[in-house]
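S.K.: model the following, please.
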Amino acid sequence: MELIFATHNQHKLEEVKQMLPQNLQFKSLTEINFHDEIEETGTTFIENATIKSQTIFQKTGVNVFADDSGLVIEGLNGAPGVYSARYAGTGKSEDNIAKVLEELKGNENRKAYFIAVFCLILDGKEYFFEGRVNGTISEEILGADGFGYDPIFIPEGHTKSFAQMTAEEKNSMSHRGRAVEQLNEFLTKIA
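M.R.: Predicted coordinates:
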């Protein structure tokens, strides 16, 4: 089965490749020479994942999956949410953590969750898979591994941030790991 993962994000690509079986082959947008920016105009994670999948499916006719994911912080009324990647502004991903920590100063409610929603388009039909992990936001950067908000997110029941964990530890409990597990189970059933 030919399959495209609708992402240019190298970190996401590597993470998903580690989680899916090696016999499940897929190509990234870079590998199919698709370099256009897909505008994420949705107001929900499902809408944004669908926009990405539909765009690539319409242009290529090839089975495709895409995800949208983000960090939802209770003490910030759900922010950064669908704007997680561009919370501090477009192209300012390194400032996102600083903005979150600044906005949470003095706020005792640091409950948060990461969510990932995958939209798979297979033979023109849409399927959705969702993963979520609850946790809290630390008061400072903890660890240097991972990407995005990993250095400030401590999953429930743990004392280390995602950035302090090995890739295997993180993937076993992460939002993306949980969604990819469902995607893999589905693809295995239909294979």
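S.K.: hey, let's count contacts and neighbours off CA atoms from now on
M.R.: Will do.
S.K.: for the residue nearest the centre of the chain, which residues are in contact?
M.R.: Note on the chain: the residue nearest the mean C-alpha position is residue 69, at 3.6 Å, using CA atoms, centre = their mean. Applying CA atoms under 8 Å, 6 or more residues apart in numbering, we find residue 69 in contact with 45, 82, 84, 114-117, 176.
S.K.: immediately after the helix or strand containing it, which helix or strand?
M.R.: Residue 69 is located in strand 64-73, with elements delineated by DSSP states H and E. Using DSSP H and E, the next helix or strand after strand 64-73 towards the C-terminus is helix 93-104.
S.K.: next, the angle from that following helix to strand 64-73.
M.R.: Orientation check (axes from the mean of the first three to the mean of the last three CA atoms, to 10 degrees): helix 93-104 against strand 64-73 gives 30 degrees.
S.K.: here is a second sequence; please produce its structure as well for comparison:
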Amino acid sequence: MTTFVLATHNAHKVQELRRILGDRLGPHDLIGYVGPAPIEDGDSFEANALIKARAAHAHTGLPALADDSGIAVAALGGAPGIDSAHYSGSRDDGANLRHLLAELGGVNDRSAHFVCAAALVDAEGEYVVRGEWPGTVLTAPAGHGGFGYDPVFRPDGESRSAAELTPAEKDADSHRARAFVALTEELRRRYG
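M.R.: Sure thing, here's the model as predicted:
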């Protein structure tokens, strides 16, 4: 059995990834990371995911899994993108959400997609994949589930916001699910 460290200090991500990866990890274990947070100064989701995974692997010596994710809005040229977590100048989800809605005030094209880059760093090397979840930014929040921009994001083909989906529904199709399901193929190759 291998123990993997999940390189995040975000409790919401830990819960979500434990649900997504649970059965897919088989007999392996997933623990949270309690080491120092690295400076995420990469220029892409993939670069930032690797920065976090490298730091957790170096600190613990364990195979490390990390993600970097956010929302990319077409009318804003892909913003907030890698700056999603502090788009308003703070790390407050509500402030970030309100700032995004203000930026889109009179904009008709509200197409967007959530992005997640999932990374693995271990003694064998580095591996990173991307998952995307297309949809639309709503004009007002709807729902109380999820976190981040979930209340204003309606996935394509869905009549509800991501915050109105059950955890199981979100875990089946989200950007994070898409990235980490793809990553599990590499985990199986390396760890069985």
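S.K.: fetch the TM-score of the aligned pair.
M.R.: Once the chains are overlaid, their TM-score stands at 0.93 when taken by TM-score structural alignment, normalised by the length of structure 1; 187 aligned residues with a CA RMSD of 1.3 Å.
S.K.: hang on, the earlier thing: which one of the contacts of residue 69 of structure 1 sits closest to residue 101 of structure 1?
M.R.: Out of the contacts of residue 69 of structure 1, the one with the shortest distance to residue 101 of structure 1 is residue 84. That distance is 13.5 Å, counting by CA to CA.
S.K.: helix, strand, or coil at the residue nearest to residue 171 of structure 1 when sequence neighbours are not counted?
M.R.: Leaving aside its sequence neighbours, residue 171 of structure 1 sits nearest to residue 177 (CA to CA, 6 or more residues apart in numbering; 5.0 Å). Under the three-state scheme (DSSP: H, G, I helix; E, B strand; the rest coil), the conformation of residue 177 of structure 1 reads as helix.
S.K.: okay but residue 177 of structure 1 is in contact with residue 132, surely?
M.R.: No. The pair residue 177 of structure 1 and residue 132 does not pass the contact test of CA atoms under 8 Å, sitting 9.1 Å apart.
S.K.: more neighbours, these two?
M.R.: residue 177 (24 against 19; other CA atoms under 10 Å).
S.K.: show me the contacts for that one.
M.R.: Applying CA under 8 Å, 6+ apart, the residues near residue 177 of structure 1 are 16, 19, 131, 171.
S.K.: and the last one, helix, strand or coil?
M.R.: Under three-state DSSP, the three-state class of residue 171 of structure 1 is helix.
S.K.: distance check, the residue nearest to residue 171 of structure 1 against residue 30 of structure 1.
M.R.: Relative to residue 30 of structure 1, residue 177 of structure 1 is positioned 22 Å away (CA to CA, to the nearest Å).
S.K.: which single one of the contacts of residue 69 of structure 1 is nearest to residue 102 of structure 1?
M.R.: Within the contacts of residue 69 of structure 1, proximity to residue 102 of structure 1 (CA to CA) peaks at residue 84, which comes in at 15.1 Å.
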